[in-house]
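> just coords:
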């Protein structure tokens, strides 16, 4: 081949801080360009002088500040006659090529005769190990995709020459004849995405675009990172980038694909705008709206661009489609954006770049974003947090094997799960409830939480309940691991603490007994601890945001278990007094956290004030058989709340032993005191709760013991490094430290092993029977009801199985007393008052198993009853007395207005709690305990 002729063109605009190094790198190339040209776009920092000094005044063109990159290159080429076999090498003023970059690009072009555009591997200007680009692709929504992880280092993992959709104009090598036939860079794109549009048109013409990783260049990305003022356009950089992204895709896709992409862009833009608003980034939200609006507002401009690109578009799309971002990857990227916003980080949005430089978290320190390649998948699943959650999920699946695959989850405190999201929403929003004996009371607020989660699970309430109850162990492990990120610095100690917390007897006992409320609160308690410490220790703005988030989370927990509120309120007030004395706004932030649950749950909480005993009860049924009447002291010391499904004492004794060993440490006494203070507070609260009877059943002390367990685990986790120091000392200290570490480490292993071997032992089953016989459901009509008897207890149903929460509605005491008296008369053979039952709309009597033959004879002997069916699954009798009237439902007061107000309050609190942009690294994010540890 003849020696290719290379023309290098450097375009500068206020880039003097980088231009000197760029020009020196150009002059030091192992294969020098045959001619050079410089273009300065109205620089005010001496860039023009640097170009003239290097190239000579005759080889430098001056253009106004409003000139774009494509216009600048076109002006330079207009003054340079084409050479034989000429290549154009484009360089930004902030792009310094490696010494062998041009040589490597030309060598790759010689190897592939169809290659018309080639680009180098781009690395970061400052952190020269970090990859920026090894080729770029795009999705149908214009999402720029480099295929790299955030802040991925170059270790040769992407090396090789490969075909790509596009390369950057920073270091792009392109044949001049191809450039001229394609029309060069479109002047409509003064900045951003002009390279993508050019490469797309080049590929439609039948040529190839290659990325050559043996050619390296360092790029500062000064424009996209806002390191200099952009004068080429009046638009904001992000807005301009987003507009150009959508425009390039719309202009180059075939008509059918373009229509589908347009719909996806409109919907996706609306969703991203909402995310930006929620994350308190109104400027980015405005950019998104304006960018999309500028496309929709100028359809003729888009039509003109499509006509100019019609040649080869359809045929080229067949080859280009395989290089574009897949649909799954697009959804995955959207998930990344949501995760970034939740974490309070600068989002990686449609431009494919972080808007703000942030310090990345340690990869072993978090549940990272969804990976992009097989190597990243391996790194993702080997992170301690992910391994912990997967291990707990496997343990749960094995232990809960008897509950999986059934038709209906229920038993114990859990009402058999029926209905869907629409049923729960209807129940929650109704002013009066036509169920049981009728009620106008407010539905329990946790029903709204379940309805929302059921909506997210496509209306499947059973799936939402299963995830919360059966998945509470891995969920609790995840929240505990994440919540202790700034409290327990050592990752192994964090993983141990999270795993031990997740497998506490409270969790296994809650699952076995069907205690959905305790399971939800058990997952939330680490979140309370994390947000509470942030509220007490962070700077004022971040603490106030934590207060709103804590209030919202506390409202959710209180809705399921009202006892959560007073338990946390005591700790919160004490913490504010102890740690907030020297910090402004701590008292106000704590007040916000405690007022929010009251405001969100006010109508329902007002009912608890009139009946304070209900504060000790949680969501679900209250069966006395689920609670030990006299809980032994050793159970409380082992953080075991009593009841079915609990491990023996020795399973959790290791945690207590490790916490007792911490008392012997002379240093970090404040941490030991705080940890043991929280633990003793939880145990004392558990003792009080377990001794109180409400509605004939003792309260279950699971939630107070969860608080106690949290205190012990944080205590042991924070003092774990002292064990390492003691082991290094030798002698008896080494033996004692090794013994304590072994005992502590055995706790989660013993708990997991015992649970897996024995499974879930309790009243919770996967195939809960129907409470209401099918015959009764078929025969009752016109509002008629069925009285269901089980032993001495009874309930009244209306033509269907009860929904979650319906059994907790209070009814008029007079009506319930009259029905109870009549039911007792039937069961006792005293000739119950059938007329009383008929007056309350009861037409059927159902007896649930187990029942005795004597009860059957008693009911058969009643002249007012007629047997319809009898089997081992239950019996059904019909009242001979006709139903005289169905009681009218009581009227509710101001129900609908409050629901709207409640919804508005929830939205407002969520917006105030939502993370904004991440604070600077100098701000304190440590918890008080961590600060004490450092002291």
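Arrived safely. Just so you know, these numbers come straight off a predicted model, no measurement behind them.

> use CA for all of it now, contacts and neighbours both
OK.

> For residue 408, which residues are in contact?
Contact partners of residue 408, counting by C-alpha atoms under 8 Å, 6 or more residues apart in numbering, are 416-418, 462, 766-769.

> repeat that with 10 Å
415-418, 462, 765-770 (C-alpha atoms under 10 Å, 6 or more residues apart in numbering).

> What subset of those residues is buried?
Buried subset of the contacts of residue 408 (neighbour count, 16 or more other C-alpha atoms under 10 Å): 415-418, 462, 765-769.

> which SS state does the spatially most central residue of the chain fall under?
Nearest to the geometric centre of the chain sits residue 339, at 6.0 Å (C-alpha atoms, centre = their mean). Under DSSP: H, G, I helix; E, B strand; the rest coil, the three-state class of residue 339 is helix.

> take a look at this one as well, against the first:
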């Protein structure tokens, strides 16, 4: 019998603590490999030296740290020519030590079964050498990994033998080289986790066998899965990466019909597991489950390409593989076990199927703790998480008067009523039978709120509360995440995020119920972050960032149209300074125009409405004129704002940055954006639209972003000045104290005073209950409150309905009739009847004079009068207002709009990071480079 030719490949990545034993086990094999090669993926712990000592420098390949296992093996095989038709490849991890007779046992089993193309050993735990890890692996249709073993099961020979299995691990895998080349090897899309399952599945589709040989033994540390070393091949968390790859492998390899059923099961199962993780206080597991599922759903073209590459032999192979997969009832039993564990007070395990029960026996090993405890510890150990929790606590205490009420409303916010279905109906209908009736396009932010309300189980009040009352912690979170590549120091990032979140714009928006400003305030840091990516010069990342920026810019414009012209000016300046970003910037500016086209076209007829935001426009909510010190303190005026001295520290720190000799370009750009925002705020605050002054909160959010980033980028200079000692040390400490006073004073003042403004948590219903009960179909109710009035149609208005434009002729006729009714002139009630008004309600308090005036009208009959208000009914016949025809353009454009949003979301979704040499540029250097280009330098 001819002797098989074996090429052994060892791949190492920061595995020096295990690699020595792995190499000794390889050298001591009873049947030695004929050729060996080592790959080091940018190790920093001496792994490369160990491989060079064992194999020689000529047999060692060095690759970047971002290289995956499959890419490493492919790189070796590309440089090693085939040694014949009977060549085998033996794959070893740096943390996998085979038994002395492991290779001999694998080759013996291969000789006994000519159809065997992939063979794997029995894997035991590295520390507890009696514990079984794998004797072959299978998978369910939900992607859960199954070993068929009990937790902490000891090896007593109960699984011994050679078994036909679905998959074996790449740790110790022996595979024929011709089969490897036939199926294309390991897919580079899977840098870690489930690459072995995908390879074995394709091998079986090609008509070969996959065997687990328990007489071949290897000890495996599972360092990556147990988080015993840092994973640099992917930016995802190991559990999240494992879950994503599991879903992707199953959906890529199943036939089309089974794939569709699997897709539905995974979506519903992921939603259920996410909810279970949330209520069982496992936020990390819940986040991993959501992100993993979304990563697959948002890249349909990537899945389509993978399925096309695996189409050969998929149906025939599935018939053979189906018997090796997890039985159908197992998934339901696991789901039942999860629910029972939760009801019993135990935390449900994650869905990766891996065991995390190992306990270290030496001091140099990291302790592996249960998933729930470890997730909480890791979550609380992150500065960003601590910042978010702190801001959430501050917001909850400050907003204590708004919590627990029946209805959030007041100020610019219409009392929140209805559910997601009501908002969808309002957004999609062609004619809006509210007020005096309107066939105008509904505000596009209604669709955003409807989508969020759908995700919030149909609760509109929950979605609005999260956006408005949670705008401070949300803004802090987005600011912290957006500056991770801009501000290098973590303390400076945390300070910048906390300061930004507590700016007067945020607290003023909450107090006045300005939902539009609150949403934009959360999005502005993301605009800045994506804009920086556009200027980075990396074409592929810039193009994805352009689509994402356009989509988010459309959302912000829907809530506050002023966002678009403010950003357009900055975008045009950036395109002039960076000619290479013209296309990306054009995409970003074109997306909002396309998505919001019909509504924006309506704004063109009344340009002043661009300065208004979502909600009501009450003149009492805006100061008549902003004082200079208010603008300097980034205070837009109105209720709920802190005094000047709260934010004086931020301005003082920004002024101190002008004295620095270095980073002058950064200081100039930061102050330029700040002054641009302040100038826009001055212009906006002096314009009157529809009887009310525009609120300059959005421009001041841009100005605040410039100041905060400016101070954050120059914070490291304080450490240099402190190291110099003397007066410099005193000056650095003074500036640091002044800067840190801003978030502390803002949080303390907000907590102490609470939300002081017209926004309340228990807003009264605008429409009296009696009027809602007595209103017949087609009749409307006129509600008079002070000097203003509105017309309702059988219910309290939904968010967005009060902003629909009304025909000027009908509005003029109604206004004249109301003036005559209140003034005591006769005949005006008949005008109300012709406009479809059947009742007149007066909001409390009802003056005695007004009550006598309405009682004196012969065409009005009083129905009720109390401290809760008054209600009169028209004795005249009321004209039923017929429904208007739907525009022919309305429904088709809604479907087009939904399709465009889906396509843009797919284009904007981040893809897998390309592997290759790492070129890391420090954030200060990148910011300085951008600043120099903006300033015109080279």
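Cool, the structure landed. This one's a predicted model, so the numbers in the text were calculated from it and none came from an experiment.

> Tell me how far residue 813 of the first structure lies from residue 820 of the first structure.
Computed with C-alpha to C-alpha, to the nearest Å, the distance linking residue 813 of the first structure and residue 820 of the first structure is 10 Å.

> Could you check which of the two has the larger neighbour count?
residue 820 (18 against 8; other C-alpha atoms under 10 Å).

> just to revisit the earlier point, tell me the counterpart of the residue nearest to the centre of the first structure in the second structure.
Aligned counterpart of residue 339 of the first structure in the second structure: none (TM-score structural alignment).

> pretty sure residue 339 of the first structure contacts residue 279?
No - between residue 339 of the first structure and residue 279 there is no contact under C-alpha atoms under 10 Å: 11.2 Å.

> ok now do residue 33 of the second structure, which residues does it touch?
Residue 33 of the second structure neighbours (C-alpha under 10 Å, 6+ apart): 4-9, 26-27, 88-90, 103-104.

> Check these for burial and list the buried ones.
By 16+ other C-alpha under 10 Å, those give 4-9, 26, 88-90, 103-104 as buried.

> Spatially, which two of the residues you listed are the most separated?
The largest separation in those, counting by C-alpha to C-alpha, is between 4 and 26 at 17.3 Å.

> separation between the residue in the second structure that residue 637 of the first structure lines up against and residue 701 of the second structure?
Matched to the second structure by TM-score structural alignment, residue 637 of the first structure sits across from residue 632. Distance of residue 632 of the second structure to residue 701 of the second structure, given as C-alpha to C-alpha: 13 Å.

> Of these two, give the one with the bigger neighbour count.
residue 701 (29 against 18).

> matching residues in the first structure for stretch 656-670 of the second structure?
Alignment note (TM-score structural alignment): stretch 656-670 of the second structure is matched to residues 661-675 of the first structure.

> Off-centre distance for that stretch?
Relative to its chain's centre, stretch 661-675 of the first structure lies at 35 Å (C-alpha atoms, centre = their mean, to the nearest Å).

> Return the set of buried residues in that stretch.
In stretch 661-675 of the first structure, counting by 16+ other C-alpha under 10 Å, buried: 661-662, 668-669, 671-672, 674-675.

> list the contacts for residue 401 of the second structure?
Contacts for residue 401 of the second structure (C-alpha under 10 Å, 6+ apart) come out as 754-756, 759-762.

> how about the helices in the stretch 501-650 of the second structure?
Remark: helices assigned in the stretch 501-650 of the second structure by DSSP state H, counting those that start in this stretch are 504-512, 515-534, 539-559, 563-577, 582-595, 597-604, 628-632, 648-657.

> quick one, which of these is nearest to residue 278 of the second structure?
Nearest of the helices of the stretch 501-650 of the second structure to residue 278 of the second structure, taken as C-alpha to C-alpha: helix 515-534 at 23.7 Å.

> Trace that closest one over to the first structure and give me the residue numbers.
Against the first structure, helix 515-534 of the second structure falls on residues 516-535 (TM-score structural alignment).

> average offset between the matching stretch and the second structure?
Its aligned residues in the second structure lie a mean 0.6 Å from stretch 516-535 of the first structure after superposition (mean C-alpha distance after the TM-score superposition for the first structure).

> From the chain's centroid, how far away is that stretch?
15 Å.

> Repeat that for stretch 425-441 of the first structure.
With C-alpha atoms, centre = their mean as the basis, stretch 425-441 of the first structure stands 33 Å off its chain's centre.

> swap in stretch 651-661 of the first structure?
Distance, stretch centre to chain centre, for stretch 651-661 of the first structure: 33 Å (C-alpha atoms, centre = their mean).

> Now stretch 637-655 of the second structure: buried residues?
For stretch 637-655 of the second structure, by 16+ other C-alpha under 10 Å, it's 637-642, 644, 646-651, 653-654.

> actually stretch 784-792 of the first structure, not the one I wrote
In stretch 784-792 of the first structure, counting by 16+ other C-alpha under 10 Å, buried: 784-789.

> next one: stretch 267-282 of the first structure
Judged by neighbour count (16+ other C-alpha under 10 Å), stretch 267-282 of the first structure contains these buried residues: 269-270, 272-281.

> And the furthest pair within these?
269 and 280 (16.5 Å).

> In a strand, residue 888 of the first structure, correct?
No - assigned with three-state DSSP, residue 888 of the first structure falls outside any strand and is coil.

> Report how many residues lie close to it.
When counting by other C-alpha under 10 Å, one arrives at 11 neighbours for residue 888 of the first structure.

> tell me the contacts of it?
434, 437-438, 840-841.

> For those residues, name the two members farthest from one another.
Using C-alpha to C-alpha, the contacts of residue 888 of the first structure span at most 12.1 Å, a distance reached by 434 and 840.

> Comparing these two, which residue is more hemmed in?
When neighbours are counted by other C-alpha under 10 Å, residue 434 of the first structure and residue 840 differ, and residue 840 comes out ahead with 24 against 18.

> That one contacts residue 885, correct?
Yes - using C-alpha under 10 Å, residue 840 of the first structure is in contact with residue 885, at 7.2 Å.
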